[in-house]
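>>> Compute the structure for the input listed below.
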Amino acid sequence: MSKLPVTLPDGQQAPLGQLIRPGLPTVISLWASWCGPCQLEAPDIVELRRHFGPDKINLVYLNVREDGAPPADLARFLRSIGMPPHDYVSMGYADLPRLTNDTRNLIPRTFVFDKAGTPIAMIVGYKPMALARIPGLLSD
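Presented below is the predicted three-dimensional model:
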């Protein structure tokens, strides 16, 4: 997973693992701006970022299933949910099954990893009660 290519908001390519700081819990949230459940989930992801702050968690807000979407459109969506317009990365649709190990490509989907990088939860679909449990899963 760490070698999968992602596109940064400035158009540069990087491996997904480059975005993960060692020793911190990681949440990877898959979304698309046109996805209704993703739009419902977005405020919960924003709250998760506020709860932990930028120094206590790796939060990768990963846009998928929008190959070729103009960065300005994605930035507009992010501003509408209260997230900084540069606070996302994108992955090509063809790489999504390699990330999820699932050909169904369901979104929203949120992966939660502990500080050691061990998967501890996966949430498929918009499930606010499950999202609300993430801080407890990641607390020391």
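>>> C-alpha only now, for contacts and for neighbours.
Noted.
>>> and the longest helix seen in the chain, what does it pack onto?
Taking DSSP state H as the criterion, the chain has its longest helix at helix 36-52. In terms of contacts (3 or more CA pairs under 8 Å, 6 or more residues apart in numbering; DSSP states H and E), helix 36-52 is packed against helix 128-132.
>>> Give the buried residues for the longest helix of the chain.
Residues P37, C38, Q39, E41, A42, D44, I45, V46, L48, R49 are the ones in helix 36-52 that count as buried (16 or more other CA atoms under 10 Å).
>>> Give the next helix or strand downstream of it.
Note on helix 36-52: by DSSP states H and E, the next helix or strand toward the C-terminus is strand 58-63.
>>> Just the angle for that next one relative to helix 36-52, thanks.
Per axes from the mean of the first three to the mean of the last three CA atoms, to 10 degrees, the angle that strand 58-63 makes with helix 36-52 is 160 degrees.
>>> Which neighbouring elements make contact with strand 58-63?
Checked by 3+ CA pairs under 8 Å, 6+ apart, strand 58-63 has strand 26-31, strand 89-90 packed alongside it.
>>> what angle do that strand and strand 26-31 make?
10 degrees.
>>> So what touches the helix or strand following strand 58-63?
Once the chain leaves strand 58-63, the next helix or strand it forms, by DSSP H and E, is helix 71-80. Contacts of helix 71-80 with the rest of the structure, by CA atoms under 8 Å, 6 or more residues apart in numbering, involve P9, S33, P84, P85, H86, D87.
>>> one more to put side by side:
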Amino acid sequence: MDRRKMFPAPRHILLAAVAGVIAGAVAVYVSNTRSGNNAPAPASVATNTGADASADDKLCAAKADRAKAVGAAATGHVAAMLPADPPRSLKSLAFNGPDGKPMTVADHSGRTLLINLWATWCAPCRAEMPALDALEREMGGENFEVVAVNVDTGDDTKPKKFLEETGVASLGFYRENTLALFNDLKKQGLALGLPVTLLIDGDGCLLANMNGPAEWASPDAKKLIEAALAQ
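The predicted structure is shown next:
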């Protein structure tokens, strides 16, 4: 399949409200994957860096230059990945691991993560899943992991069936079926719709984020991950 057909032309942006999921349903974006760093960034969420800030807050806030460097590496197919301003701690983000047990970002300490929220009813999410699988297969390891978190409500039947039918085999099966994770990110100004992707370093600090799909198997994506790992 020609991957260029999986994503829209740059001039087409579609925002579809998905009704019936929950009150205030999650929006689904099919966005331009090449114009992100030229587009207005979402409103920043204040991070406490004063005397009463936690050690995690201070550690992440001190990584502004690193976030900018990672953002500068976001070009081409991943240009919509915006540098965190300011970087913030996301160590407490919670979801279930492949074993079905609750976990947080802190449980991945020491490993850079590309966290992607997706759902089976989100067409652009489905389209980019094989590319995320390819990125994990090629670059995943001790220092990096693609953490694709399915946010379908209900049981595991539909998401597992979708992954099996599309041949996704390298990604771990992460789940959060209450939309609490999405709503947490929405409150922080990081999630506008699905898919949403976060680039988080080994200290649990957000370095960059993106709303909308991307071609994650592209050289542009690999260059972005290499930049994050090199810092």
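>>> TM between them?
The TM-score (TM-score structural alignment, normalised by the length of the first structure) is 0.77; 136 aligned residues with a CA RMSD of 2.7 Å.
>>> Read off where stretch 57-64 of the second structure ends up in the first structure.
Per the alignment by TM-score structural alignment, stretch 57-64 of the second structure matches no residues in the first structure.
>>> Aligned to V196 of the second structure, what sits in the first structure?
Per TM-score structural alignment, V196 of the second structure is aligned with R109.
>>> Tell me, how many residues neighbour the closest residue to its match other than its chain neighbours?
Of all residues not flanking R109 of the first structure in the chain, V124 sits nearest, at 4.5 Å (CA to CA, 6 or more residues apart in numbering). By other CA atoms under 10 Å, 15 other residues sit near V124 of the first structure.
>>> show me the contacts for the aligned residue in the second structure for V124 of the first structure.
With TM-score structural alignment as the criterion, the equivalent of V124 of the first structure in the second structure is N211. By CA under 8 Å, 6+ apart, the contact set of N211 of the second structure is Y29, A80, M81, L190, A191, L192, G193, L194, P195, V196, T197.
>>> and the helices and strands packed on strand 58-63 of the first structure as JSON lines, adding mean neighbour count?
Shown next, in JSON lines, are those (neighbours: other CA atoms under 10 Å):
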{"stretch": "strand 26-31", "mean neighbour count": "24"}
{"stretch": "strand 89-90", "mean neighbour count": "26"}
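>>> Looking at those, which is nearest to G117 of the first structure?
Nearest to G117 of the first structure among these is strand 26-31; the distance by CA to CA comes to 7.4 Å.
>>> Report the aligned residue range of the second structure for that closest one.
Aligned by TM-score structural alignment, strand 26-31 of the first structure corresponds to residues 113-118 of the second structure.
>>> Now, the contacts of N211 of the second structure that are in strands?
Of the contacts of N211 of the second structure, the ones assigned to strands by DSSP state E are Y29, V196, T197.
>>> Where neighbours are concerned, which of these has the most?
Neighbour max across those (other CA under 10 Å) = T197, 25 neighbours.
>>> doesn't L113 make contact with that residue?
No: with contact defined as CA atoms under 8 Å, T197 of the second structure does not count as touching L113 (10.0 Å).
>>> ok, the residue positioned nearest the centre of the second structure - contacts?
What sits nearest the mean C-alpha location of the second structure, by CA atoms, centre = their mean, is T197, with 1.5 Å. Listed by CA under 8 Å, 6+ apart, the contact set of T197 of the second structure reads L114, I115, N116, L117, N209, M210, N211, G212.
>>> Could you see which of those residues carry over to the first structure?
Using both residues aligned by TM-score structural alignment, their matches' CA atoms under 8 Å, the first structure keeps these contacts from the contacts of T197 of the second structure: L114, I115, N116, L117, N209, M210, N211.
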